[in-house]
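# Below is the structure, and that's it, no one-letter string:
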C-alpha cells in the first residue's frame, strides 16, 4: 500500500512539474509557445529527473501528507527551489537554453502545484472526516488538558483516525495567551479551574492530560480536580514521548494511583552507592518478588561484578532473568533456585561465590495467610533470616541489608512480629560481626504482588463490589522503584546496626483509594460500583507506624531516609530465645508458638488492643 501510494505521488509530481513549465512558457511566450515548448521538450527528461531527485532528498515521499504541517511544507518548498536552481544551471551549461524567465516562473508554479495538491488533499480529508465525525454520537467526547505539542499531536491523530472513536471537543490550558485560540479546529475554552464546569456542560466522557513535562505536584493537583468530573482520566507518560515524536493515542495510559500520590522523584547519591556495589558480587534473595526484582533492576546500573538472583519460585525469577539479560547483554548474572530455610544450600552458595553484599528480600509477607500458618512464617522469615545472617557473618560479607516493613513496629500479627524479630537478629549480630548488618523499613508499595491496588482494579473490571476491610483503615504507600532506590541509598549510609526508616509521606485511607480508582475509571462510587466493608482480617490493624516510641529518629544526608536508634537484645540472650522458639515449633501447638513470639517481641499485641486505642484516641486519619 505504501509503495503504491509513493508511485501515485511520483506520477502526479511528474505531471505537475511539466504542467508548471508549460504554463510558464504559455505565460511568458504566448505567441511563441510552440517554439519554446519544442526547446523544453529536448530537456523534459532531465528536468523531471532533477525534480524527482530533489523531492526524494527532501523526503517528500516519506511524509504523512494527511498530517502535513509547517515542516513538510518547508521541505517541499526547499526541494522545489533547489530543483529549480539546478535546472537553471543545467540548461545554461549542458542542455538546451530554456529562457531564464521560464525557469524562474516554472519553479514557482511547480512549488505551488506540487505543494498545493498535497495541502488540498489534507483539506479534503479533514472536511470529509471532521464534519460528520465531530457530530457523531458513537464517539467518546474528549477534553484535552495541555494546548502544546503533545496536545496538538493527540488531536491530529484523533481527527485522522476515526476508528479510535475519540472526538476532541475542547482544550484546557492555564496560559492566558492561548485562551480562545484553536488547534486543528479545537478551541482552548478555559483553565484548570474550569475543568469540572466544562466537563459537565460539554458532556465529556474522557479527559486526557497531555502535558509530558508537568511536575508531580501540579499533576496531582490537576488530577484532584479531574476526579470530581466523573470522567475517565488518561495521561501521556512523560517528556520523552514528545522528544521521540511518539505522543500518540497508543502511548496514552490510564492514570494510576501513583500519579495521584504526587511523590517527588528520588535523587540518589550515585557515587556513594557505586562505591559499595561497583565490581562487587551481590546476592539478592527473593529476587523474583516485587521489591527483589526492582532491586536487581537498580543494582545492575552500578556495574556489579556478578549479580546472583536467589528465589524458591522459579517462574518469577526466570522472568526477571530474561528481562535483565535482554536489557543488559553483557551483565554477569547467575540465577539460583533455593530457599533461605535450607542451611546446606546457603553454605553451598556462599562457599562457591565470594559474596560481598546481600540484599535480603525473601519473606512470607501476606498477613492473613501467615495468621493461619504461623509456624511457616517463623520458619521462613525468622530462621531463614537467621541462616542467611549467620553464613554472612561467617563469610565476612561486607554489607547485609534486610528489607523490613512498617508492620514490624508494634506488630499485631505474626508476619509483623517475625519481621521485628528479624530486625532484632541483624542488630544483635552487628555487635559481634565485621559485617555491617542493617535493616530498611517501609510501608506498602503500589502494585506489588498481592497488594490491594491490583485487587481493586480487578473488582472494578468485574463490575464490583470493591471490598474494603474498614472505612477508617489507613496505610503508607510508596512506589516500587522509589522503595528500591532508597534501599540502595540506605545501604550506602550503613555503618552497621541501623534501622533505616523511609519517608512514606502521609498515610492514606484505603477507602479513599477505592473511591479514587473508581473515579479514575470514569465511574461513580456507590452508583456504578459499590464499595463493601467486609471487616478487619485476622491480625490486621487500622493504622501502621514506621517507628517505635523508644527508637527516635536521626537524620541522614538524604531527606527521605532516617535512622531509628538501635533497640535489641544481646546475641547470647537472643540466641537462647530463638533456640526455645525452635523447640516449640516442633510441638505443633500454634497458640504456644504465638505466646513464645510475644515473649521475644514484647511490642507484639492483639489487633483488638491497638485498634480500640486508636479509635479511643482518635488517631485515625480523616
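Arrived safely. Keep in mind that what you see is a predicted model, and the values were worked out from it rather than measured. Numbering: from 1, shown residues only.
# going forward, measure contacts between C-alpha atoms and count neighbours the same way
Fine.
# Toward the C-terminus from the longest helix seen in the chain, list the very next helix or strand.
Determined from DSSP state H, the single longest helix within the chain is helix 100-134. Remark: after helix 100-134, the chain's next helix or strand is strand 140-145, criterion DSSP states H and E.
# structure B:
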C-alpha cells in the first residue's frame, strides 16, 4: 500500500472509531454509563479490524480524494451499510448483542458516511479553492456567457483559479434567470452584458457557448466587444469532455470564431475505404492547404503518405510535425517531369491531391506571369501525366474561385489547369480527375488576415484596397475536409472530369473583417485607422464560383455541388498547349495574349 492509500486507510479507521463512540454519546445524551463505556471499548477492538477489511473490499482507496465524486460517495455508503450489517451479525454470533444499544447500531453507519464522505468532499473543496481563500478576492472578476454544459465545466475549473473569479452568468433562456450553476447566479440575458458588467466592475467576459450556432456565437461576441469589454472563449465542448483540454484553457476570440462556418459532416466510413491502407501523395504538402490535407488524411491511417514539396523549410516543418507517422518526404518541383516520373514510379500513389500552386494575385500578374503559368498549368499537366503512368486511381486538383471569369494571370492559369485535367481525362481509363473550387481560406499563407494582424500590432493603419471589395471565406480544416469529401463522391460516381464547387456561404466585406479584427484586438477605429489603397493589379471587387454558361448539379453532400462546364477540348488542343508551354520565357503581354486565346472568359483588369 502506497503512503497516500495508507494515510486514507488510517483516516477511515479513525472515522470508524469516532462514529462508534459518537453513536454511544448521542444515545446517552453525552452521559454514557460506566458499564456501557467498558462495552463500547471492548467491542471497538474487533469492530475496527472488521471495518478495515470491509473498506478495502469495497475499494475505497482506489479513488483520489482530489477528485472525490458521487461514485466515491456511493462506495462509502455501501461499505458503511455493509459494516452496519456485519457488526450486529458478529455481535449476535458471540452473544454480545445486549452490550450495544440498538440505536447505536443505526447511528454508527449514518455517522460513518457523514464523517468519511464529508472529509473527502471538504478536502476536494479545499483543493479546488471553493473554500474561503484570501487570494480568491484578488482574482479578476469575469462574467460567463452561457449557462449550459460548457459553462458548468468552466465554472468548475475556475473555482480553483487564482486568476479569474466568476461573478455571474448570462443566458438567453428565460427559465434559467436567477437560477444558480456551481453557486454562480444567472443575472440576465446576453444583451444585458453592459449593465451587468458595470454593476460588478467586470472588464472581461468569457463566451462559453461552443455548441451554439456560429451566428449565435458571433452575436454574443459582438455584444461583448460593443460594450467595450474583452472577449474570451472556451475550447470545443467535445475537447473538454474528452479530457484533451480543460474548460479553463480560455483563449482570445479569433476572427475564425466569427466567420459563421458550420461544422463539416464527413462520410468517415467512405473515406476510410478510400484512404486507409493506401498510398497517398500530396503536392505542395508544406503549404496551408496541403499541410491541412495531410493532417486530415493521416487520421484515416494510409499505408504511406508522400509529401512532395519544393520548399526545403516547409518540407522540414511538416516532417517534424508528422514524426513517427508513415510518411515520406520528397523534395521536388512539379515543373520537373523527370523528377515526378521517378517519384510516382517509386511510391505508386493510389490517390493524388495536387495542391502545389502559385496563388498570390499581384505577385503573379506582371514580371512573374510566365512562372505562374508554367507552375500552375505545366506543373498540373506533369503531375497528371505522372499519375496516369503510375496507375493512380484518383487525382484531385485544388482550384480556386479566382479561376471563374478571371481578371488576373493567377486565376486564368488555374482555370487553364482545370481545362487541362478535363482534357487529360479523355485519355485516361483508370484514373479519375476531379477539380475542387473554393474561395479564400482564412489564415492561409499570403492571406489578408496575417497582414491585418501585423498592421494592428504596429499601431496601424490597416490597409484595405476598396471599401466595397468582398470575398468568400472558409476555414483551412473545412476546405481540406470538403476536398476529401469531393474526391470520395467522384470515386463513388465512377465519373471523372468533374468540377466540384464548395458552398462558401455568404461573401464577406474585407473592411468588415478589418473592423472585427481591430475590435477583437482591444482597439477602436479611432485608435487604429483603416486606409483604402485602391485595387491592386489583377484584383476585382468580387469573386464568383461559376463561370458564364456554367450551372451546378447537387451532390449527396449539402456543401458540395458539381459545375456543368463547357465542352471538353480535344487532343489537338492539348498538343498546341504543350507547344506553347515549352517556351522557356515569355513577356507579360505574350502570356496574357496566350491565356486569352485559351481561356475566352479571361478579361485582364486595367487599373
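Structure's in. What do you need? Small disclaimer: the values here were computed from a predicted structure and weren't measured.
# for the longest helix of structure 1, which positions count as buried?
For helix 100-134 of structure 1, burial by neighbour count (16 or more other Cα atoms under 10 Å) applies to 102-115, 118-119, 122, 126, 130, 133.
# just stretch 523-532 of structure 1 next, same as before
Neighbour counts using 16+ other Cα under 10 Å place 523-525, 529-532 of stretch 523-532 of structure 1 among the buried residues.
# Repeat that for stretch 172-190 of structure 2.
Those would be 172, 176-177, 181, 184-190, for stretch 172-190 of structure 2 by 16+ other Cα under 10 Å.
# Those residues in strands, which ones?
Among the buried residues of stretch 172-190 of structure 2, the ones falling in strands (DSSP state E) are 181, 184-188.
# Let me have these in JSON lines, adding distance to residue 315 of structure 2 as columns.
Shown next, in JSON lines, are these (distance: Cα to Cα, whole Å):
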{"residue": "181", "distance to residue 315 of structure 2": "49"}
{"residue": "184", "distance to residue 315 of structure 2": "50"}
{"residue": "185", "distance to residue 315 of structure 2": "52"}
{"residue": "186", "distance to residue 315 of structure 2": "51"}
{"residue": "187", "distance to residue 315 of structure 2": "52"}
{"residue": "188", "distance to residue 315 of structure 2": "52"}
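# List just the nearest of those to residue 159 of structure 2.
residue 184 (10.4 Å; Cα to Cα).
# chain center to whichever strand or helix holds residue 518 of structure 2, what's the gap?
Using DSSP H and E, residue 518 of structure 2 sits within helix 510-520. Taking Cα atoms, centre = their mean, to the nearest Å, the mean C-alpha location of helix 510-520 of structure 2 is offset from the chain mean by 22 Å.
# Remind me what it packs against, helices and strands.
helix 255-258, helix 448-457, strand 462-464 (3 or more Cα pairs under 8 Å, 6 or more residues apart in numbering; DSSP states H and E).
# show me where the stretch 301-450 of structure 1 has strands.
Counting by DSSP state E, counting those that start in this stretch, the stretch 301-450 of structure 1 has strands at residues 306-311, 333-337, 357-360, 399-405, 436-442, 444-446.
# Turn the ones you listed into JSON lines, including mean neighbour count.
Below are the strands of the stretch 301-450 of structure 1 laid out as JSON lines (neighbours: other Cα atoms under 10 Å):
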{"stretch": "strand 306-311", "mean neighbour count": "24"}
{"stretch": "strand 333-337", "mean neighbour count": "16"}
{"stretch": "strand 357-360", "mean neighbour count": "23"}
{"stretch": "strand 399-405", "mean neighbour count": "26"}
{"stretch": "strand 436-442", "mean neighbour count": "27"}
{"stretch": "strand 444-446", "mean neighbour count": "21"}
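# Run a quick neighbour tally on residue 44 of structure 1.
Residue 44 of structure 1 has 15 neighbours, counted by other Cα atoms under 10 Å.
# Please give the element, helix or strand, for the residue lying closest to it once chain neighbours are set aside.
Distances taken as Cα to Cα, 6 or more residues apart in numbering place residue 18 nearest to residue 44 of structure 1, at 7.5 Å, with adjacent residues excluded. Using DSSP H and E, residue 18 of structure 1 maps to helix 2-28.
# Could I get the buried residue list for that helix?
Buried, per 16+ other Cα under 10 Å, within helix 2-28 of structure 1: 9-10, 13-14, 16-26.
# can I get the strands of the stretch 301-450 of structure 1 in TSV with distance to residue 57 of structure 1?
TSV is the format used below for the strands of the stretch 301-450 of structure 1 (distance: least, Cα to Cα, whole Å):
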stretch	distance to residue 57 of structure 1
strand 306-311	49
strand 333-337	46
strand 357-360	56
strand 399-405	58
strand 436-442	58
strand 444-446	50
